[in-house]
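Q: have a look at this prediction, sequence included:
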Amino acid sequence: MCGQCGCDAHQAAPLPHRRLELHQPLLSRNDRQAAHNRDHFRRHGLRTVNLLSAPGSGKTALLEQLARHWPRPPIGVIVGDLATDNDAQRLQLAGARAVQILTGDLCHLDAALVDQAFGQLDCIGMDLLVIENVGNLVCPAAFDLGEQRRIAMLSVTEGEDKPLKYPALFKSADAVVINKRDLAEAVGFDRRTAIANLSAIAPQATLFELSARTGEGLNALIRWLDGKAA
């Protein structure tokens, strides 16, 4: 895919030990930058969350709801997309302070990109910063951005087996959000199977079921962010 995180390493380096040699220097640099970011966010008094999901799961819609209902607005959002600043514009209209990162052909955000974007963000009066990662269930899971909490999100339209197919993302999550619960019956979503899969793959994660469209279930997530993400 992007040629930087190692997701296409099999094309240039078919041997497993050679792939490790390509990965390690990049992730070491990223981890050092992430530690710097984490200290920087803490000095600014920010709760910082990395939000990851597939495209179309409803990340931006959820953040619009958070921007409108967070008890101490405004919230800050760093948005990662391959192209367009549509999501940043939507979030600004909802009341968030949003900065857009355009990644081009890069399939994930890294800590250096987040640091650059944070420098453009007015964080005075903010206590919540959300990093809306590029829509991708593979590469973003490997990159620490300096967040305090990580949320994995899936929608009922994606199927119950997403945690089984992409375990690394869900195993790294502090919380899992199942979105579009208002559509569950219409799409035949098997809630029991989905929760069983999540329990098997990510027993450490707090589970939230909500609808970003209607706001149903949002308050529980807000309480968790307000109380546990500090």
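A: Cool, the structure landed.

Q: hey, let's count contacts and neighbours off CA atoms from now on
A: Will do.

Q: find the centremost residue of the protein, please.
A: The residue lying closest to the centre of the chain (C-alpha atoms, centre = their mean) is residue 51, at 1.7 Å.

Q: element containing that one?
A: For residue 51, the element it lies in under DSSP states H and E is strand 47-53.

Q: gap between the residue nearest to the centre of the chain and residue 189?
A: 23 Å (C-alpha to C-alpha, to the nearest Å).

Q: which of the three states applies to residue 226?
A: helix (DSSP: H, G, I helix; E, B strand; the rest coil).

Q: ranges for the strands of the protein?
A: 47-53, 76-81, 97-102, 128-132, 149-155, 175-179, 206-209 (DSSP state E).

Q: okay if I get those strands as a markdown table plus distance to residue 112?
A: Converted to a markdown table, those look like this (distance: least, C-alpha to C-alpha, whole Å):
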| stretch | distance to residue 112 |
| --- | --- |
| strand 47-53 | 14 |
| strand 76-81 | 13 |
| strand 97-102 | 11 |
| strand 128-132 | 13 |
| strand 149-155 | 18 |
| strand 175-179 | 24 |
| strand 206-209 | 29 |
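
Q: residue 218 is nearest to which of those?
A: Closest of those to residue 218 is strand 206-209, at 8.5 Å (criterion: C-alpha to C-alpha).

Q: contacting residues around that closest one?
A: The contact list for strand 206-209, computed with C-alpha atoms under 8 Å, 6 or more residues apart in numbering, reads 174, 175, 176, 177, 178, 179, 181, 217, 220, 221.

Q: got another one to weigh against that:
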Amino acid sequence: MCRVVDLRQAVLAKNDEAAQVLRTELTARGTTVVNLLSSPGSGKTALLERELLLARQRGVPVAALTADLATENDALRLARSGVPVKQVLTDGLCHLEAAMLGRHLDGWLPGDTRLLFVENVGNLVCPAGYDLGESLRVVLASVTEGEDKPLKYPTAFGLAQLVVVTKTDIAEAVEFDEAAFRANVEQVNPGVEVVLTSARAGEGLGVLLDRALAAGSGEGTHTPVMAGRQHAHGHGHSHGHDHDHDHDHEHDHEHEHAHDHDHDEDHDHQHPHLHTVAQTR
């Protein structure tokens, strides 16, 4: 008799174990991880830059790790906030994993870091099933992406503890239907909070920071219904295909930076190249 082994579930189970270890270690040192997921071009980098700057102004020790398949553009932008930033290039891998994140944090993350924002690879499919040891999972969607986004990507939105709508300053121009979007989010993730933001106009600025601090202080976070089903029946599979080509054009090409090159070998996948953007804190 042949025995069928679900390799995906085995990989995810291994990741969950690593995520729990990482979560325990970081919580013990007072660090809260916030996992940010979105499609490419959602504007999460622009919003995160504003949130990091606000955290620094408030005196909250924060750091950010951003993952991309290529280029250091996001890290260069985030570094303008003046907080510790690290870029991880995945060389084709479409998501971060807990063990990978742990290796990148080792020896880099400042000991007094209260919040670590992880900007995952721009993708609503691959990263959705991977726990990174976060205490708060946030899914972002811009007003240009369509109100049916939560229905197309039920795993990503269904596991979110906070949903953030970005680029609301152009919502009227693109005829964004807020009520329809909220109804679709509610359908896949009943009770999750939806926050409206605009990095350009300053709408909703500070809410992400406040929710992250609340999660770190032990205040109750939203528990998605889908999370319970995953623990009971294994990890969900998302088969959506993201064809959005919306891009965030808020760029600044004047960067002064230094790079420390390290090569971290990931034997489960490929060999991500680690780039640290150095700046003063």
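A: Nice, thanks for sending it over. Everything numeric here is computed off the predicted structure, so don't read it as measured data.

Q: quick revisit: so the strand holding residue 51 of structure 1 matches what in structure 2?
A: Residues 32-38 of structure 2 are matched to strand 47-53 of structure 1 when aligned by TM-score structural alignment.

Q: got it, and stretch 101-116 of structure 1?
A: Under the criterion TM-score structural alignment, stretch 101-116 of structure 1 matches residues 88-103.

Q: contacts for that stretch?
A: Contacts for stretch 88-103 of structure 2 (C-alpha under 8 Å, 6+ apart): 15-16, 18-19, 22, 65-72, 120-123, 126-127, 130-133, 264, 266, 269-275.

Q: how about stretch 163-174 of structure 2: buried residues?
A: 163, 164, 165, 166, 167, 168, 169, 171 (16 or more other C-alpha atoms under 10 Å).

Q: compute the first-to-last residue distance for it.
A: So stretch 163-174 of structure 2: terminal residues 20 Å apart, C-alpha to C-alpha.

Q: what range does it cover in structure 1?
A: The aligned range for stretch 163-174 of structure 2 is 176-187, by TM-score structural alignment.

Q: now do the matching stretch: distance to the chain's middle.
A: Centroid separation for stretch 176-187 of structure 1 versus its chain: 18 Å, with C-alpha atoms, centre = their mean, to the nearest Å.

Q: so what touches that stretch?
A: 57-58, 151-157, 170, 190, 205-213.

Q: next, count neighbours for the closest residue in space to residue 148 of structure 1 that isn't next to it in sequence.
A: Leaving aside its sequence neighbours, residue 148 of structure 1 sits nearest to residue 48 (C-alpha to C-alpha, 6 or more residues apart in numbering; 5.4 Å). By other C-alpha atoms under 10 Å, the residues close to residue 48 of structure 1 number 25.

Q: so residue 48 of structure 1 sits against residue 123, correct?
A: No: judged on C-alpha atoms under 8 Å, residue 48 of structure 1 makes no contact with residue 123 at a distance of 12.0 Å.

Q: quick one: residues contacting residue 36 of structure 1.
A: Residue 36 of structure 1 neighbours (C-alpha under 8 Å, 6+ apart): residue 146.

Q: one more time with 10 Å
A: 30, 111, 112, 115, 145, 146 (C-alpha atoms under 10 Å, 6 or more residues apart in numbering).

Q: next: residue 94 of structure 1.
A: 61, 63, 64, 65, 66, 67, 68, 69, 74, 88.

Q: swap in residue 226 of structure 2?
A: 154, 155, 157, 158, 159, 160, 188, 189, 190, 232, 235, 236.

Q: nearest to residue 114 of structure 2, out of the residues you listed: which one, please.
A: The nearest member of the contacts of residue 226 of structure 2 to residue 114 of structure 2, counting by C-alpha to C-alpha, is residue 160 at 21.3 Å.

Q: identify the residues contacting the closest one.
A: So residue 160 of structure 2 contacts 35-37, 128, 136-140, 154, 185, 188-189, 192-193, 222-224, 226-227 (C-alpha under 10 Å, 6+ apart).

Q: and residue 159 of structure 1, how far from residue 12 of structure 1?
A: Applying C-alpha to C-alpha to residue 159 of structure 1 and residue 12 of structure 1 gives a distance of 33 Å.

Q: who's more crowded, these two?
A: residue 159 (16 against 11).

Q: for structure 1, which helix is longest?
A: What stands out as the longest helix in structure 1, according to DSSP state H, is helix 16-43.

Q: now the angle from it to strand 47-53?
A: 140 degrees (axes from the mean of the first three to the mean of the last three C-alpha atoms, to 10 degrees).

Q: neighbour-wise, which of the contacts of residue 226 of structure 2 leads?
A: residue 157 (32 neighbours).

Q: the closest residue to that one other than its chain neighbours: how many residues sit nearby?
A: Of all residues not flanking residue 157 of structure 2 in the chain, residue 150 sits nearest, at 5.6 Å (C-alpha to C-alpha, 6+ apart). Neighbour count for residue 150 of structure 2, taken as other C-alpha under 10 Å: 24.

Q: what residues are up against residue 150 of structure 2?
A: Contacts of residue 150 of structure 2 (C-alpha under 10 Å, 6+ apart): 139, 141, 156-158, 163, 181-189.

Q: what distance separates the start and the end of the match of stretch 101-116 of structure 1?
A: End-to-end span of stretch 88-103 of structure 2 (C-alpha to C-alpha): 11 Å.

Q: check stretch 144-162 of structure 1 too.
A: 21 Å.

Q: what does stretch 52-61 of structure 1 give?
A: OK, stretch 52-61 of structure 1 end separation, C-alpha to C-alpha: 13 Å.

Q: neighbours of residue 103 of structure 1, how many?
A: A count of neighbours around residue 103 of structure 1, defined by other C-alpha under 10 Å, yields 17.

Q: scratch that, residue 45 of structure 2 is what I was asking about
A: Residue 45 of structure 2: 21 neighbours (other C-alpha under 10 Å).

Q: got it, and the one 5 residues further on?
A: Using other C-alpha under 10 Å as the criterion, residue 50 of structure 2 is surrounded by 20 other residues.

Q: that one: what's it in contact with?
A: Counting by C-alpha under 10 Å, 6+ apart, residue 50 of structure 2 has contacts 44, 78, 80, 81, 199, 200, 202, 205, 206, 209.

Q: coming back round to it: looking at the contacts of residue 226 of structure 2, which is nearest residue 115 of structure 2?
A: residue 160 (18.1 Å).

Q: against residue 213 of structure 2, how distant is that closest one?
A: 17 Å.

Q: could you do residue 126 of structure 2 as well?
A: Going from residue 126 of structure 2 to residue 213 of structure 2 by C-alpha to C-alpha gives 27 Å.
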